[in-house]
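K.L.:
could you look at this predicted model? Sequence included:
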Amino acid sequence: MYLVSRTETFAKLFFIVSFTGLFMYVALAFYSFHTAYTTVSQIGKFQENSKIKNYDAVVERFEKDLKYILVWSSNSEQAETLLQYEGQEAFIERDCPEINCYITTNKTILNDDYVNFDAIVFNMSIFWQPGGFSKLPERRAKRQKYVFYGMLPSDSHPICNLRVENFFNWTWTYKFYSDIYSPFIEVKNLVGNVVAPNRNVIWKNDLRTSTKSDAVRVSTKTKAVAWVMDKCGPKIYTMFGLTKLRKALKQFNLTLDVYGCGNLNCPEGGCAEAIQKEYYFYFAYDGSMAEDYVTTEVLKAYLNDAVPIVVGGADFTRFLPENSYINYHFYTEDKLAAYLHYTITNPAVYNAFFNWKKYYTVNKADEFKGYCDLCKLLNDKKKFNTFSTYENFRSWWYYGSLKDKCLPKGTTKLSEITAYLNETVRF
C-alpha cells in the first residue's frame, strides 16, 4: 500500500513538472517571436522617420550618431583650406578628443535638406562676394550652429553688412576670444606640449643667458636685416618708415635688404638659405595691425636662425618666447639701428636671442585643430543646447570705426552709400 501511494505521488510530481516546463517553453517561444516582430517593426518606423524633415527628433533619439558639419560652398582660396577634409577620417587620423563628426560640402546628403546639419561653417569671404548674401541659407533650424570662419585680418577685412548681426552662434578665428581659437603658429616645449599662444603664458626665466654653442650658428652672418615681400604694394613698403630705418642703418654701415616685388631677387639657394647663412635679423611684418594677428611670417626667422623684428598689433609676449625677438614699435628708427649694431658687435648679447631653443620649438599650427575643437563643441550637450548669437558681431570682429572702413571714399549720394554697403544702414 505504501509503495502504491508513493508511486502515485511521483506520478503527480512528474505531471506538474512536465506541464510547467511545457508552459514555460510556450511562453518563451511567444516572447521571442513577439520581441523579434517588435524589433522589426521599430526598425521600420525608424526608416520611415528618417525621411521626415524634422531631423531634430532623430538626433535627439540617437545621440551616438555622427555630428554633421557643412562647409558652405565658396570658391575662394581661404575656403579651400576648410574644404580639403571630406568625411570622418581626418578626425580619427589626428586623434581628436571627439571623432564622431563628418565634414562635407554637399548640402543634400541629409535628406536633401541643409537644415539637418548640426553646424554650418561660413568662410568670411562669402560676405565680400558679389551677391554673397543672396547665396546664404534661406532657412535654419534653431538647434543648428552657424559658425563664422575668419583668418584674414579684421582691420583690412571688416564685415559691413547689417545682416551678420545675430547671425552667428559661434566664431572660429585667430582672435583669442573666439569660441574656436585657431592660431597660425604654436610654441611647444620639448615634451611636445603647447605653451603659446596663451593669454597667461609664463616663459622660462633664464632666456637672456647666452651659450657658447650659439656662436657657431651665426659665424657666417655678415648682413643686418632681410625682408622677403610676399605681398606687393607701395603702402606696405612705406607705412612703417622703412626709408628712415635704412638711412639710420647706413650710419653704421648696415643695410635692410628687401627681396621680391621688384626689389632684390632671391639667390640661387633661395631666400630661406640666404637668411640662415647671411642675415642677423629678419623684418617680420604680418601686413596688419589687427589684435592677436600673428602669422607664419615670423617662421622665416625662427626656422632660419635669424632674430625676427616683429611688426603688428598683437601682444607678442603671448605668442613668442621672451627675448627671442625685437619689437619694432618699442624703438624709433635711429634707436633701433643703434640697438641692432650693438647686438651684432656684441656676440654674447646676440647669441642670447637663441637661448629659447633649449626649451621650445616654434612651428606652424595644425590647421585641422579647429575642426577637432568644433567637433568637441558639438558633443558638449550643455553648449550645444544653449542658444546664443553675436548680437554686435561687426563690432566684435572689428572694434574700430566701421564708418571709416565701410563708406566709399568721395561718395555724397545716400543711394550710392546704401548700395555700396549692401543693406548696412547703421554703424
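P.N.:
Cool, got the structure. Numbering: from 1, shown residues only.
K.L.:
okay, CA-based contacts and neighbour counts for the rest of this
P.N.:
OK.
K.L.:
how many neighbours does residue 211 have?
P.N.:
Residue neighbour count, defined by other C-alpha atoms under 10 Å, stands at 14 for residue 211.
K.L.:
swap in residue 381?
P.N.:
Burial of residue 381, expressed as a neighbour count using other C-alpha under 10 Å, amounts to 10.
K.L.:
just the one 4 residues further on next, same as before
P.N.:
Each residue near residue 385 was counted by other C-alpha under 10 Å, and the total is 13.
K.L.:
thought it was touching residue 143?
P.N.:
Yes - taking C-alpha atoms under 8 Å as the contact criterion, residue 385 and residue 143 are neighbours in contact, 7.1 Å apart.
K.L.:
and the helices in the stretch 1-150 of the chain?
P.N.:
Residue ranges of the helices in the stretch 1-150 of the chain, as given by DSSP state H, counting those that start in this stretch, are 2-49, 55-61, 77-83, 89-93.
K.L.:
mind checking which of those helices is nearest residue 334?
P.N.:
In this view, the helices of the stretch 1-150 of the chain are compared for proximity to residue 334 by C-alpha to C-alpha, and helix 77-83 is the closest at 39.0 Å.
K.L.:
next up, a structure to set beside the first:
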Amino acid sequence: MLCFKTQVIKGLHPNVAYFFKTMNRYLKWQTGIVLVFCGLVVCMSYYLLAEIKENRKFRVMSDDAATKTKTGVTNQNNRAVHHVQSAIRQTNEDWTYLKPPMISLTYGYIEPTFNPAIIRTALGHKCTTTIDPANMHRSDAVVIRFDRAFEQNQFTKPKYRRQDQMYVFLSLEPSWPFYNHDFSFVDKGFFNWTMTYRRDSDIYFPYFTMPTLIDDDRQSRRFYGQNAVEQVLSKKTSQFTALVAIGRCEGGDGPVNRLKYVQAMEKSGLRIEKRGGCYNNKFRRPWNSNIFRYYAGTFKFFLAFENGYHCRDYVTEKVWNNSLKSGTVPVIWGAPKGDIEKILPPGSYIHTDDYESPKQLVDYLNYLNSNATAYSEYFNWRRRAPDQVAWNRKRATGYEMLCDKLCEMKKFGNVSKIYHSFKDWYINQDNPECFKITETNW
C-alpha cells in the first residue's frame, strides 16, 4: 500500500496537497478493510481446513468400521458356503470337484458300447479311457485282458507303476483254456481287482443283465405284457423244434462234449437246425443283429450250449441274446443250475442238469412242442413288467462299476486289495468240471 509522508505533502500546491491528503486517508481506510478481510479469510480457511480434516478422519473411521463389518459378514458367508459344500461332498450326489479318473485299456477299443472313450455312471461319476501306452503311468487303473496277462510284456513288466494304481484283470472267457498257463508274471501281488462274469469278481462284468438286455433297444414296453407274449408265441413257425449255433468244436473238454450232447439229443428224436462253423452252416448276419434274433424267434427252443461245462457263472450271449431276447426258451448246458438260478428269471429256462440223460430231456422237449399250454408257461415271467423302482436300481456292472470304484477310491483315499495268489482265485476256486469232465451221461 502506498503512503505519502507529511513533509512531502506540505511542499506541494494546496490543491495537490489536498488531493494527496484525501488519498492518504482513503488508502488508510481501505488498507484496514483489506486487513480485516484477510484476517477473516485466514480464519475461515483455518476453520474449513480443520472441518475437512475432521470429516476425512470420520470417513476413514466409518470405512474401517464398514470394512470390518463387511469382512465379518463375508467370512461368515464363506464359512457357511464351505460348510454346505463340505456337506454336499460327503454324499454321492456331487463328485464334480474330483478330476475324472483315467483308465488305461491295454488292448485298445473293441466297440463303443463295450468300452467307450468317456464313461458316465448312474451315480453321476465320470471317467475317461485311453489306449495310448504313454498314458499308462498316469492312469488310475490299468485294465489287462486275459490274452496279455500270462506272458511277459510291457503290461506285466511295467517300468513304472504308481502305488495307488489299480491293475485290473479282464476276461469274458471261461478259465479252462488257461489252466496250464504260466501265472508267474501276475500271480503274486500284481492284480488289485478282477473284472469278469463271475459274481465273486471285484467288478461284476456279465454279458448282460435283464435291465441291460432290454434297455439296449429301449423295448421294455414291447418285451413285457400279455400282448408281447402272444406275439412271441405266434412266430413259432419253424419245422425244427430247436436251434443250435456252435462255432468252436475242439480244444478242450467243453467244446468236444457239447457237440456229443447235441448229437445224443438228435439221435434221441429232437429235430434240430444246426448253425455255425462246426456245422459248416454259418448265419450270414451277426448274432446280435435284429435279423438273427427274428430268425431264432421262429424256433421254440435254443440250445444255449457253452464251450465250458460247469464253469462258474459263465452265461453268454447264447442265453441272453440268442434265446431270451429272441423269444425262445433256452436249454442250458454250461454253468451249474445253482448259478443260473441266481442270474436268470425263474421259469424262463430249461437246464440239462435236471435230466439224467439227453434222451430224458428230449422226451420233455417233444412234450412241450406238442402242448402249447405247457410251453407257454415258460413265458409267464414276461406277462407282467418288473417293478420299475427295482428296475431303475439295477446294479452297475462292467466299466460303470469300475468307474464308480475308482471315484470312491479317489474320494476316500482307500487303496484296494492285492491278490496274493491270482491263480488260486482264477483256477482253484472254479469248478473242477470246467477243466476236466470225468463222468458223462451222453
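P.N.:
Here it is on my side, so go on. All values reported here derive from a predicted model rather than from experimental measurement.
K.L.:
possible to save the helices of the stretch 1-150 of structure 1 as a markdown table with distance to residue 237 of structure 1 and mean neighbour count?
P.N.:
Supplementary listing: the helices of the stretch 1-150 of structure 1 in a markdown table, determined by distance: least, C-alpha to C-alpha, whole Å; neighbours: other C-alpha atoms under 10 Å:
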| stretch | distance to residue 237 of structure 1 | mean neighbour count |
| --- | --- | --- |
| helix 2-49 | 62 | 12 |
| helix 55-61 | 54 | 14 |
| helix 77-83 | 25 | 16 |
| helix 89-93 | 40 | 16 |
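K.L.:
state the distance from the spatially most central residue of structure 1 to residue 362 of structure 1.
P.N.:
With distances taken as C-alpha atoms, centre = their mean, the residue of structure 1 nearest its centroid is residue 182 (2.9 Å). Plainly put, residue 182 of structure 1 is 16 Å away from residue 362 of structure 1 if you go by C-alpha to C-alpha, to the nearest Å.
K.L.:
so which of the helices of the stretch 1-150 of structure 1 gets nearest residue 135 of structure 1?
P.N.:
Across those, residue 135 of structure 1 has its closest neighbour in helix 77-83 (15.0 Å, C-alpha to C-alpha).
K.L.:
identify the residues contacting the closest one?
P.N.:
Contacts to helix 77-83 of structure 1, defined as C-alpha atoms under 8 Å, 6 or more residues apart in numbering, come from residues 71, 73-74, 104-105, 123, 125.
K.L.:
so where do the strands sit in structure 1?
P.N.:
For structure 1, the strands identified by DSSP state E occupy 67-71, 101-104, 119-123, 145-150, 170-173, 180-181, 185-189, 194-196, 223-228, 256-259, 279-285, 307-311, 326-327, 360-364, in order along the chain.
K.L.:
so can I have CSV of the ones you listed showing distance to residue 265 of structure 1?
P.N.:
Below are those laid out as CSV (distance: least, C-alpha to C-alpha, whole Å):
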stretch, distance to residue 265 of structure 1
strand 67-71, 39
strand 101-104, 42
strand 119-123, 35
strand 145-150, 33
strand 170-173, 34
strand 180-181, 37
strand 185-189, 27
strand 194-196, 34
strand 223-228, 9
strand 256-259, 6
strand 279-285, 15
strand 307-311, 21
strand 326-327, 26
strand 360-364, 26
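K.L.:
between those strands, which one is nearest to residue 419 of structure 1?
P.N.:
Using C-alpha to C-alpha as the measure, strand 119-123 is the one of the strands of structure 1 that comes nearest residue 419 of structure 1, at 22.8 Å.
K.L.:
just to revisit the earlier point, out of the strands of structure 1, flag the one nearest residue 240 of structure 1.
P.N.:
Closest of the strands of structure 1 to residue 240 of structure 1 is strand 307-311, at 8.8 Å (criterion: C-alpha to C-alpha).
K.L.:
where does that closest one end up in structure 2?
P.N.:
Matched against structure 2 by TM-score structural alignment, strand 307-311 of structure 1 falls on residues 329-333.
K.L.:
the matching stretch against structure 1, how far on average?
P.N.:
Compared with structure 1 after the fit, stretch 329-333 of structure 2 shows a mean deviation of 0.8 Å (mean C-alpha distance after the TM-score superposition for structure 1).
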